[in-house]
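Chemist: Turn this into a structure:
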Amino acid sequence: MTINWIRKAGGLSLLAVALGFGTSALAADGKYPSKPVKVVVPLSAGGGADTIARLVASKLAEKTGQSFVVENKPGASGAIGTASVAQAPADGYTLLLGYTNMAQLPALKVKLSFDPAKDLTPISLVATSVNVLTASSKIAPKTVSELVAAVQKNPLDYSYGSYGQGSTGHFLGEQFQLQTGTKLVHVPYKGAAPMMSDLLAGHFSFAFPDIGSAWPHLKSDRIRVLAVGANKRLSFLPDVPTTAELGYPGFELQGWFMFFAPAGTPQAIIDSLSTNIAEILRQPEVAEKLVSLGLEAGSGTSAEAAQFMKTEMIKWADVAEKANMKIE
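Modeler: Next up, the predicted model:
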């Protein structure tokens, strides 16, 4: 795929030079966008990623006077929708709202039709989320230290759940085992809703849901939140310690959402989108909406987003290698 993309990009570059313009995606008057823009969300409608995409898309439409149309393309842990953008024309009219799993899938050595590092260009880090170590009230341990001690003593009595094989929850579970020297049974589900339902029912021991998925159940007596992955305690969970406080500073229970464009998209378009998104994220009503979803508004330039993505890919590749992670 990469070789084909290089040939395609090279051909387009030569054509642009021959015609005397290097940013063919721009309209004749130099304005972008000059027609509707498609924003692909590689997850089902109604979730956090979908809500974020629609929020930012509506604000981009207000700022530019052009429609930004959200299209959901779920499947294969986000790979289907992501591939459709990676293979789209690099003209700024097909964008992607990617998320944490984009930096994790390549670490599993699975066969992908795209390379996130080569076929996509980061535009802006839109939001970060906090994951929480949440245990069933049916298990005896009430703190992380008690949980670790119990798992070390009787590993077969404990298991952790995730949204699915290769999901962020799967990676966090493996990272937890590396950090604590424990070994657990992994129980993968097909999404957040069934996982949370079974956690509430006590069908497995604990999980690492994002705060948005855990939010409706925080006051339930059927679960206990043992730790949060934020750099400080959450205002609505003031008695729950952070992982750093508990002695695991490298165990970050955090996810993220980022806008991408196909590689080769003119830098002028990337910069325009990055600037507009940064301004949108500073709007009070946008920040408030993100907070209501358990998210924090992102910031930074496209270059900073690219460096963030690179760091994430290195981090999760290290976890996958050390844990010998595989997808069956």
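Chemist: going forward, measure contacts between C-alpha atoms and count neighbours the same way
Modeler: Will do.
Chemist: so how many other residues sit close to residue 233?
Modeler: In terms of burial, residue 233 registers 17 neighbours under the definition other Cα atoms under 10 Å.
Chemist: and it, what does it touch?
Modeler: With contact set as Cα atoms under 8 Å, 6 or more residues apart in numbering, residue 233 has these partners: 239, 240, 241, 242.
Chemist: From residue 208, how far out is it?
Modeler: Distance of residue 233 to residue 208, computed by Cα to Cα, to the nearest Å: 16 Å.
Chemist: Now show me the structure for the sequence below, then we'll compare the two:
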Amino acid sequence: MKRVLCFGLAMLASALAGAAPASAQSYPAREVRIVVPYPPGGGADYLARAIGDALAKRIGQPVIVDNRGGGNTLIGTEHVVRSPADGYTLLLGSSALAISPSIYRKMPYDALKDLAPIGRIGAVPLLLVANPASGIGSMNDLIAKAQAQPGKVSFASYGSGSAAHLAAELFQFETKVKLLHVPYKGSAPALTDLLAGRVDVMFSTIGPAQPHVEAGALRALGVTSSQPVETLPGVPPIAQAGVPGYEAAGWNALLAPAGTPKAIVERINRELLAILAEPEIREGLVKRGYIVEGSSPAELSALIASDTAKWKKVVQESGAKLD
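Modeler: This is a model prediction of the structure:
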């Protein structure tokens, strides 16, 4: 009886050992979902759909974009963390993964432990824009008005702890001014209220804001990168427009639930790097202000770790409050 039991257990162990490679070899056998932890209509939504459409063509299966906004990406990200680690649920992650641990006292997940990095997509400089009705037409105007009216000049962000929020916190720390934070559930509703004049300024992703700048509905004050952005001629880096040394750019990346088979992670990484090399994809992203920059899973893991340390220091030094 013992011999039969041992033989059965050995066969089961052998079967389980071979299951992961077989599953990876047959991947993908059905549709893949990319969860976007923001509402539809923002820059992340465009990015997921562009990458998703290209990925679908390469893997021969549909790729569905699933918008799950709210909680400054916590809701959508937690959904992915708790999804099966089989490669069929992916996350369009952002630098919020590195920022949120410094903003929230309790996190429903640990990005470094509960997610499997796949690859970076690129850097996302932000554009500081103002509603003309605010009377703010330049960086000096913003600083002067904020100094004269502490806590009165309002800035929108796409969530507490988002890259936009921390970019503004760093701005306040560097300029010694106090602004009023108005958080939203995504960039689209934040931009809508900025255009309506309900808030004064916003650190926005470039793509959604640029058409409104070109139409005169918004004024561009500066970009958060250390160098000018190719698609925004005449718009200086904030560091060159009155705040020396200022730099705060976010990023986007693909991730999966922790435990996703290494072969599947590597497969998606190869496809992602090939997609980012496609001229049409690169051109579309550059036009929207992205700096296209792929990476390996290991490089993305290192980026998340280093940015987590960086933003922790920013939060501590700026005195940003937990929401």
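Chemist: which residues of the second structure fall in strands?
Modeler: Counting by DSSP state E, the second structure has these strands, from start to end: 32-36, 63-67, 89-94, 115-124, 126-130, 154-157, 180-183, 201-205, 219-223, 250-257, 291-292.
Chemist: so can I have JSON lines of these showing distance to residue 137 of the second structure and mean neighbour count?
Modeler: Converted to JSON lines, those look like this (distance: least, Cα to Cα, whole Å; neighbours: other Cα atoms under 10 Å):
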{"stretch": "strand 32-36", "distance to residue 137 of the second structure": "33", "mean neighbour count": "23"}
{"stretch": "strand 63-67", "distance to residue 137 of the second structure": "34", "mean neighbour count": "20"}
{"stretch": "strand 89-94", "distance to residue 137 of the second structure": "30", "mean neighbour count": "26"}
{"stretch": "strand 115-124", "distance to residue 137 of the second structure": "23", "mean neighbour count": "26"}
{"stretch": "strand 126-130", "distance to residue 137 of the second structure": "7", "mean neighbour count": "28"}
{"stretch": "strand 154-157", "distance to residue 137 of the second structure": "15", "mean neighbour count": "24"}
{"stretch": "strand 180-183", "distance to residue 137 of the second structure": "18", "mean neighbour count": "18"}
{"stretch": "strand 201-205", "distance to residue 137 of the second structure": "11", "mean neighbour count": "29"}
{"stretch": "strand 219-223", "distance to residue 137 of the second structure": "6", "mean neighbour count": "26"}
{"stretch": "strand 250-257", "distance to residue 137 of the second structure": "25", "mean neighbour count": "26"}
{"stretch": "strand 291-292", "distance to residue 137 of the second structure": "26", "mean neighbour count": "18"}
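Chemist: closest one to residue 8 of the second structure among the ones you listed?
Modeler: Within those, the stretch nearest residue 8 of the second structure is strand 250-257; the backing value is 31.3 Å (Cα to Cα).
Chemist: Could you give the residue range in the first structure aligned to the closest one?
Modeler: Under TM-score structural alignment, the counterpart of strand 250-257 of the second structure in the first structure spans residues 255-262.
Chemist: with the second structure superposed, average distance for the matching stretch?
Modeler: Its matched residues in the second structure lie on average 1.2 Å from stretch 255-262 of the first structure after superposition (mean Cα distance after the TM-score superposition for the first structure).
Chemist: which other residues reach that stretch?
Modeler: Outside of stretch 255-262 of the first structure, the residues within contact range by Cα under 8 Å, 6+ apart are 49, 85-92, 94-100, 119-131, 168, 210, 270, 305.
Chemist: cool, stretch 4-15 of the first structure as well?
Modeler: Under the contact criterion Cα under 8 Å, 6+ apart, stretch 4-15 of the first structure has outside partners 22, 87, 119, 264.
Chemist: Could you find the counterpart of the second one in the second structure?
Modeler: Think residue 87 of the first structure. In the superposition onto the second structure, residue 87 of the first structure corresponds to residue 82 when matched by TM-score structural alignment.
Chemist: Report the separation between that match and residue 258 of the second structure.
Modeler: Relative to residue 258 of the second structure, residue 82 of the second structure is positioned 9 Å away (Cα to Cα).
Chemist: Of the two, which one has the most company?
Modeler: Between residue 82 of the second structure and residue 258, counting by other Cα under 10 Å, residue 258 is the more crowded of the two (20 against 14).
Chemist: thinking the more buried one is in contact with residue 111, fair?
Modeler: No. Taking Cα atoms under 8 Å as the definition, residue 258 of the second structure is not a contact partner of residue 111, at 9.2 Å.
Chemist: on that earlier part again, so which of the contacts of residue 233 of the first structure comes closest to residue 163 of the first structure?
Modeler: In terms of Cα to Cα, no member of the contacts of residue 233 of the first structure lies closer to residue 163 of the first structure than residue 242, at 22.3 Å.
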